[in-house]
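Visitor: what's the 3D shape of this:
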Amino acid sequence: MVENEEDGGSAQMTLDPRIELEAERIAEALVFASAQPVSEGYIAARLPQGADVRRIMMRLKSIYAGRGVNLVQVADYWAFRTAADLSFVVQADENEVRKLSRAALEVLAIIAYHQPVTRAEIEDIRGVQTSKGTLDVLMEAGWIRFRGRRRTPGRPVTFGSTRDFLDHFGLEELRDLPGLEELKGAGLLSGRIPANFQIPVPLGDDGFGDDEDPITQLDLEELGLLPPSGGDG
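Guide: Model (predicted):
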């Protein structure tokens, strides 16, 4: 391991090239062996001391960029996925998530772009009531989650999207969601939309706002969203 002095004055550790290559192979194997995206923290804990996990993953990402499978980033998680232009050759699985109804797609889009958002806020944006069944379908798909509770009367539950949502739709982070012009180009918005219509730029979904508290197990039990813990079983 060699110490390099950068122009900025801070010393950085550089691994021996053989150790660096071994770290790259370990990271590649860890992601390949997992059916779910693997966190950088999990990878870093298993690499040689001093290995720069982000640099290693970005190098692997570039290596796989032109292959049949790509190494993709989902927030700070990593996974191998079939190259987008080859998806047509992969047979659809019978257990594929069922096609969403128009209502479910609308609710999913509202949650993705407006999170954290309450059920009442979803209904206000859509202009119609949202059934519990619609939310249940999105929960079962693993694309939305109970996120927190708003600090307003009644303390309504807020909803947010999940890492599985990003993974399924090929997004690294929420900021990669398509903007207004992209949605128009895809035909998902009609030409006759209000002049002041805007699509919000999604913020990260990890932090909580000043008017929001994290949701707890007790909250979910009180709301009837989970069976009570404890008891005789």
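Visitor: every contact and neighbour count from this point should use C-alpha atoms.
Guide: Will do.
Visitor: quick one: classify residue 32 as helix, strand or coil.
Guide: Classification of residue 32 using DSSP: H, G, I helix; E, B strand; the rest coil returns helix.
Visitor: what is the burial count for it?
Guide: Using other Cα atoms under 10 Å, residue 32 has 17 neighbouring residues.
Visitor: so who does the most centrally placed residue in the chain touch?
Guide: Central residue of the chain (Cα atoms, centre = their mean): residue 163, 2.8 Å from the mean position. By Cα atoms under 8 Å, 6 or more residues apart in numbering, the contact set of residue 163 is 74, 75, 143.
Visitor: before we compare anything, build this one as well:
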Amino acid sequence: MAETDRARRGKGRSDDHLFDRELDHLPPAVRWREWMNRVEATIFAASEPVGRETLARIVGKSCSIDLLIDDIREELRGRPYDLVAVAGGWKHLTRPAYSDAILTAVGGNERAVDLTQSEVLVLMYIAYFQPITRGELSSFFGKEISRDLIGHLRGSGMITSGPRSPTPGAPYTYVTTKEFLLQFGLKTLRDLPELEALEDAGLLNRHSPTADAMLIGATTDEDGEGDDEALSA
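Guide: Okay, here's the model as predicted:
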């Protein structure tokens, strides 16, 4: 049994060794094309965005992944889909111009998350001010944010529990997830619109509730407690 395990491990190392990342035997132009094909095929086959570290395993050490991506995107310029940086990696996504045709042919995206306006507003505040507690969210909106609302955002995969707050009672905080980035087409949180621009447009106010925020139909907990508890994971 031990010899079999060692043989399997040895075979795995041998297989890794046989994979030629560098392709030094190929002319530069042919080598570059093969790297492009490897990268595009890997991203195409993946169900989730593929990160830089993963792609680095299939191309030469001196290869610029960013330049490869640029060349692939250039070739896709006239196609109905593109290679998009999202959620910390790259993913094939159809272009917005064809959304109506896709919806008519095959229906909506099964990954699409159905959120109410109230939930979107709360999610927006979490995205900008994370990690944030339910009590702090309630202060922003001037009324209690229900556990049901937070629970739906958690169930949709948009948020998860963050570190405990250093405030009395050490309540849970909430943070956005990779799924949030994917749903909103963001590479990182740095790609969120500038906070000042949203404030200037009256869409968000870090100091007091907006008029839209008052639409939230959240209810106070029956036990009257604040943010000292969160929904279980």
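Visitor: any idea what the TM-score is?
Guide: Once the chains are overlaid, their TM-score stands at 0.67 when taken by TM-score structural alignment, normalised by the length of structure 1; 185 aligned residues with a Cα RMSD of 3.2 Å.
Visitor: so what corresponds to the residue nearest to the centre of structure 1 in structure 2?
Guide: Residue 163 of structure 1 maps onto residue 178 in structure 2, with residues paired by TM-score structural alignment.
Visitor: same check, this time on residue 42 of structure 1
Guide: Residue 42 of structure 1 maps onto residue 54 in structure 2, by TM-score structural alignment.
Visitor: count the neighbours of that match for me.
Guide: 13.
Visitor: try residue 53 of structure 1
Guide: Residue 53 of structure 1 has 19 neighbouring residues, counting by other Cα under 10 Å.
Visitor: quick revisit: and the gap between the residue nearest to the centre of structure 1 and residue 62 of structure 1?
Guide: 22 Å (Cα to Cα, to the nearest Å).
Visitor: ok, now which ones touch the match of residue 42 of structure 1?
Guide: With Cα under 8 Å, 6+ apart, residue 54 of structure 2 has no contacts at all.
Visitor: shouldn't it be within a helix?
Guide: Yes. Counting by three-state DSSP, residue 54 of structure 2 is found in a helix.
Visitor: gap between it and residue 118 of structure 2?
Guide: Here residue 54 of structure 2 is placed at a distance of 38 Å from residue 118 of structure 2 (Cα to Cα).
Visitor: what do you get for residue 193 of structure 2?
Guide: Plainly put, residue 193 of structure 2 is 19 Å away from residue 118 of structure 2 if you go by Cα to Cα.
Visitor: these two: who's more crowded?
Guide: More crowded of residue 193 of structure 2 and residue 118, by other Cα under 10 Å: residue 118, with 18 against 10.
Visitor: quick one on the thing from earlier: let me have the contacts of residue 163 of structure 1 in TSV, extended by distance to residue 21 of structure 1.
Guide: Shown next, in TSV, are the contacts of residue 163 of structure 1 (distance: Cα to Cα, whole Å):
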residue	distance to residue 21 of structure 1
74	24
75	24
143	36
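Visitor: quick one: which of those residues is most hemmed in?
Guide: In terms of neighbour count, residue 74 stands highest of the contacts of residue 163 of structure 1 at 22 neighbours, by other Cα under 10 Å.
Visitor: SS state for residue 59 of structure 1?
Guide: Looking at residue 59 of structure 1 with three-state DSSP, the answer is helix.
Visitor: helix, strand or coil for residue 73 of structure 1?
Guide: Classification of residue 73 of structure 1 using three-state DSSP returns strand.
Visitor: does residue 91 of structure 2 belong to a helix, a strand or coil?
Guide: Secondary structure for residue 91 of structure 2, judged by three-state DSSP, is strand.
Visitor: that one pairs with which position in structure 1?
Guide: Mapped onto structure 1 by TM-score structural alignment, residue 91 of structure 2 lines up with residue 79.
Visitor: contacting residues for that match?
Guide: Counting by Cα under 8 Å, 6+ apart, residue 79 of structure 1 makes contact with 31, 32, 36, 37, 38, 71, 72, 73.
Visitor: out of those residues, what pair is the most spread apart?
Guide: Using Cα to Cα, the contacts of residue 79 of structure 1 span at most 13.5 Å, a distance reached by 32 and 73.
Visitor: before we move on, which element is the alignment partner in structure 2 of residue 124 of structure 1 in?
Guide: Using TM-score structural alignment as the criterion, residue 124 of structure 1 maps onto residue 139 of structure 2. Following DSSP states H and E, one finds residue 139 of structure 2 within helix 134-141.
Visitor: elements contacting whichever helix or strand comes after that helix?
Guide: Counting by DSSP H and E, the next helix or strand C-terminal to helix 134-141 of structure 2 is helix 147-155. Here helix 147-155 of structure 2 touches helix 117-129, going by 3 or more Cα pairs under 8 Å, 6 or more residues apart in numbering; DSSP states H and E.
Visitor: angle of the helix it packs on against helix 134-141?
Guide: With axes from the mean of the first three to the mean of the last three Cα atoms, to 10 degrees as the basis, helix 117-129 of structure 2 and helix 134-141 are set at 110 degrees to each other.
Visitor: can you check which part of structure 1 helix 117-129 of structure 2 sits on?
Guide: Mapping helix 117-129 of structure 2 onto structure 1 (TM-score structural alignment) gives residues 102-114.
Visitor: give the buried residues for that stretch.
Guide: Residues of stretch 102-114 of structure 1 classed as buried by neighbour count (16 or more other Cα atoms under 10 Å): 104, 106, 107, 108, 110, 111, 112, 113, 114.
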